[in-house]
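**Student:** The sequence and its predicted three-dimensional model are supplied below.
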Amino acid sequence: MANDTAGPVPTIRELRPEDWDPWYDNLIRAFGGSEEPAEERELFNGLTEHSRSIGVWDGAECVGTAGAYSFLVTVPGGASVPAAGITMVSVAATHRRRGLLTAMMRRQLDDIRSWGEPLAVLTASEPAIYGRYGYAAATRQLSAEIDTTQVRLSVPPGTDDVRVRYAAPADVLDACEAVYASLVPRRPGMLARRPGWERLGLLDPQAHRDGASALQCVVAERRGEITGYARFRTKAEWIASGHNGVVTLADLAGEDPATEAALWRFLFGIDLMTRLVVRGRPLDEAWQYQVSDIRRCLPRLRDSLYVRLVDVGAALGARTYQAPVDVVFEVEDAFCPWNEGRWRLSGDPKGAVCERTADAADLTLSVRELGAVYLGGVSLAALAAAGRVRELREGALAEAATAFGSAVAPWLPHGF
């Protein structure tokens, strides 16, 4: 890496436990420098995987950070595929434009390949940065601000059979995690939570409440069994005409449509509250089709999980396809040249194989397009219309676009 200042060239090395504090302090400073609550800092100290994290050091000073959690990500077909969850990426403002980020990205992708993990995933603070390293937005998330004084909810049969009751969040954590785990295989993009990650859902520093209540929780039960939960905060507000409170949803999960509907109905009906704010929800979540007026819900979309295929063959062979497909891709990947060349994908709803081939290409694209469509939330046909995919065999685009789709929208349930 180039360095236009005097002194030693910064070096990259694996993070040592004793260096975590200066490493994390550099990250916090790079993201604005606001002091982080002690409980949040403690949580991420415990979640950091030191052998999978790196720092850039200029002498004794940490000037760059990057980590890689060991995740399992659900892919179309329900399999859980190993993925490196790229996180805590920062470069000190004093060391910008010296190639440090590129050097860390190079080191990470080489490491991930050596670990035998076919995918890397991240959430981007600045989306424009990561495209040059082969990442592409593969999922989107839905947010809304629902006027619960005007919007009514029509619930499916069986909702009245579900009981909703308050519970202390920590007291029902194990039951809630069991509900979450039952949902992981059902939706691409979901993360199988490893030990320690369950604490993320209980993180509740007062500094992050913005005047709202402490974290509250209700569980949904049917015949004495917990089948769902919602975590949320309430904030009482008053205007001249009366109450104007806000419910902010932190997390919601239900094992079946009636359970989900019972939880949403509860959130719509909390006394003295007039708005329900939800963020980061699945694009196809059922409440959108149960409300009386979607306009008064003010739905908004945003990019969420970014995917990078580290091993094209292993990644494409790890998922299933919703229709039979037999297509040859010509893949461009300048940053990870081991992926470049022609790959034949043969698959169907039961499984797939993706191997090197000398056969003529049917479609040409870069590894970014493969990352975008990998979880089934982005259409190859849409990327072709944008000039990002080129069809060389007539019919190949329609065949592949149909096969890569997903019956349910992919979704990242929480950040990392």
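**Tutor:** Ah, there it is.

**Student:** okay, CA-based contacts and neighbour counts for the rest of this
**Tutor:** Will do.

**Student:** Provide the secondary structure category for L43.
**Tutor:** helix (DSSP: H, G, I helix; E, B strand; the rest coil).

**Student:** Look up the closest residue to N45, ignoring the ones flanking it.
**Tutor:** Setting aside the residues directly before and after it, N45 is nearest to W20 in space (Cα to Cα, 6 or more residues apart in numbering), at 7.5 Å.

**Student:** which parts of stretch 43-62 are buried?
**Tutor:** 47-50, 52-58, 62 (16 or more other Cα atoms under 10 Å).

**Student:** would a markdown table of these with distance to A372 and secondary structure be doable?
**Tutor:** Putting the buried residues of stretch 43-62 into a markdown table (distance: Cα to Cα, whole Å; DSSP: H, G, I helix; E, B strand; the rest coil) gives the following:
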| residue | distance to A372 | secondary structure |
| --- | --- | --- |
| L47 | 28 | helix |
| T48 | 27 | coil |
| E49 | 27 | coil |
| H50 | 29 | helix |
| R52 | 25 | helix |
| S53 | 25 | coil |
| I54 | 27 | strand |
| G55 | 29 | strand |
| V56 | 30 | strand |
| W57 | 34 | strand |
| D58 | 36 | strand |
| C62 | 33 | strand |
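
**Student:** Would you format those as CSV with distance to G78 included?
**Tutor:** Shown next, in CSV, are these (distance: Cα to Cα, whole Å):
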residue, distance to G78
L47, 26
T48, 27
E49, 26
H50, 30
R52, 26
S53, 29
I54, 32
G55, 35
V56, 38
W57, 41
D58, 44
C62, 40
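
**Student:** got another, please set it beside the one above:
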Amino acid sequence: MGSQFDYTQIRNSQDEQTMATLLSQCFGGTSELAQSYLNRLGKDNFRLLCQGEEIFGSLGIYQMGQWYGGRRVPMAGISAVGIAPEHRGKGVADQLMRQVILELHQLKVPISTLYPATQVLYRKVGYEQAGSYCHWELPLAGLKLPGGDLPIHSVTPNNDEAFQDIYTRKAQANNGNLDRHPALWEQIINPVEKQTIYAYLIGEKTQPEGYVIFTQNQDSGKFVLALRDWVVLTERATQRFWSFIAAHRSQITHVRWRGGLLEPSLLLLPEQTAKIIDLEYWMIRIIDVPKALSMRGYPPTLNAQLHLEVTDDLLQTNNGKFCLTISQGEAEVTPGGKGNFQIDIRGLNALYSGFLTAHQLELTGQLNATPESLATATMIFSGSNPWMSDFF
């Protein structure tokens, strides 16, 4: 089937116009919004599946990073996978995804991440669930909290440099958090929609301990404070953040934000009133097994060895036995070994991110291992539950 199509970048202005139309049809919105999206991500970061001048489908690639075990792993985020309606059901999306995976493998990208509209398609090419993306909502009625003496300062929202260092310090401590692509920062601080964005630094101006960026919107009878991004690095910043949010309660009825299944800062609130109103799982695919395993972080005091035997139906170089040796948190991957931890690529994805433990994966039939290697894998891939607050 691959010989029927050309896999290529945007070739000319006609391709660009056709893509903008396709994106607006597949994902809603106007052609102008689609064109803005093309410009933000960069036209070189889109791929097409074509026959001559006819475009069958397209996708975008965010070249960025993702944090695992305190280490940044280079990652390709796949977005906006769209197939022309008249060509759906013919295997076009499958072929498009196979081609981009092969390209990423040639580029030696360790991992790829995406948000699935349908899991069936992406599981066929080796992706698996790997982390959470939740929408939280908290009613503000009656919420009153002491704020302490930490100052909070209004700042101009359209300069992400003020927030990047604070964000990175938080992100590297949380599995799955992104080293954001510039387009994602632009989306936070300068959205396409005509909204007023408010931004505040928490703490001293010269040494802030957090920040919050938000809008205020009417939604279905609720007056909502919508957090576009927020970070707190200390206990007192967390306390000040929630007291600042609570101070809006005379007009704002609810606050909403995006995050993981667990939100530790909610322990400071007097009651369990915050609720998850929507939940999605994102997916990951290991593109290069040795590189992905060696670049990830591990518990710093751990010394262990895991003898993997990996099965990957698409990328043959991922097949075979690998010995993962951890010494004081540093990883080395060598070919060979005993192969007493047998796992397919999808199972390895979920284990790698920390989404599921080896014992949990054994119940799904995606691995076969000795009791000793199961226990070892559980220690090696321990850490915080993976999540993202960014959608792409």
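**Tutor:** Noted; the coordinates are in hand. On a predicted model such as this, the values are computed, not experimentally measured, just so you know.

**Student:** Any idea what the TM-score is?
**Tutor:** Scored against TM-score structural alignment, normalised by the length of structure 2, the superposed chains reach a TM-score of 0.89; 389 aligned residues with a Cα RMSD of 2.7 Å.

**Student:** ok, back up a step: next one: the counterpart of the residue nearest to N45 of structure 1 in structure 2 from A34 of structure 2, what distance?
**Tutor:** Matched across to structure 2, W20 of structure 1 falls on E16, judged by TM-score structural alignment. Distance of E16 of structure 2 to A34 of structure 2, given as Cα to Cα, to the nearest Å: 10 Å.

**Student:** which of these two has more neighbours?
**Tutor:** Neighbour totals were compared for E16 of structure 2 and A34, and A34 leads with 21 against 17 (other Cα atoms under 10 Å).

**Student:** does the more buried one sit in a helix or strand, and which one?
**Tutor:** Assigned by DSSP states H and E, A34 of structure 2 belongs to helix 31-41.

**Student:** Can you pick out the most distant pair from the buried residues of stretch 43-62 of structure 1?
**Tutor:** The two members of those with the most space between them (Cα to Cα) are L47 and D58, at 25.5 Å.

**Student:** To what extent is the closest residue in space to P139 of structure 2 that isn't next to it in sequence buried, counted in neighbours?
**Tutor:** Leaving aside its sequence neighbours, P139 of structure 2 sits nearest to H254 (Cα to Cα, 6+ apart; 4.4 Å). H254 of structure 2 has 21 neighbours, counted by other Cα under 10 Å.

**Student:** Repeat that for L153 of structure 1.
**Tutor:** Counted with other Cα under 10 Å, L153 of structure 1 comes out at 18.

**Student:** Could you double-check that it lies in contact with Q290?
**Tutor:** Yes. Using Cα atoms under 8 Å, L153 of structure 1 makes contact with Q290 at a distance of 5.4 Å.

**Student:** Overlap in contacts, these two.
**Tutor:** By Cα atoms under 8 Å, 6 or more residues apart in numbering, L153 of structure 1 and Q290 have no common neighbours.

**Student:** Translate the residue nearest to P139 of structure 2 into the numbering of structure 1.
**Tutor:** So, by TM-score structural alignment, H254 of structure 2 is matched to L276.

**Student:** give the contact list for its match.
**Tutor:** Here L276 of structure 1 is in contact with 144-148, 246-249, 267-268 (Cα under 8 Å, 6+ apart).

**Student:** Now these in CSV, please, with extra columns for distance to E14 of structure 1, secondary structure and neighbour count.
**Tutor:** Below are the contacts of L276 of structure 1 laid out as CSV (distance: Cα to Cα, whole Å; DSSP: H, G, I helix; E, B strand; the rest coil; neighbours: other Cα atoms under 10 Å):
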residue, distance to E14 of structure 1, secondary structure, neighbour count
A144, 41, strand, 21
E145, 43, strand, 19
I146, 46, strand, 24
D147, 50, strand, 21
T148, 50, coil, 21
V246, 45, strand, 23
V247, 43, strand, 25
T248, 39, strand, 22
L249, 38, strand, 20
L267, 46, helix, 20
F268, 48, helix, 21
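
**Student:** Nothing else from me, thank you.
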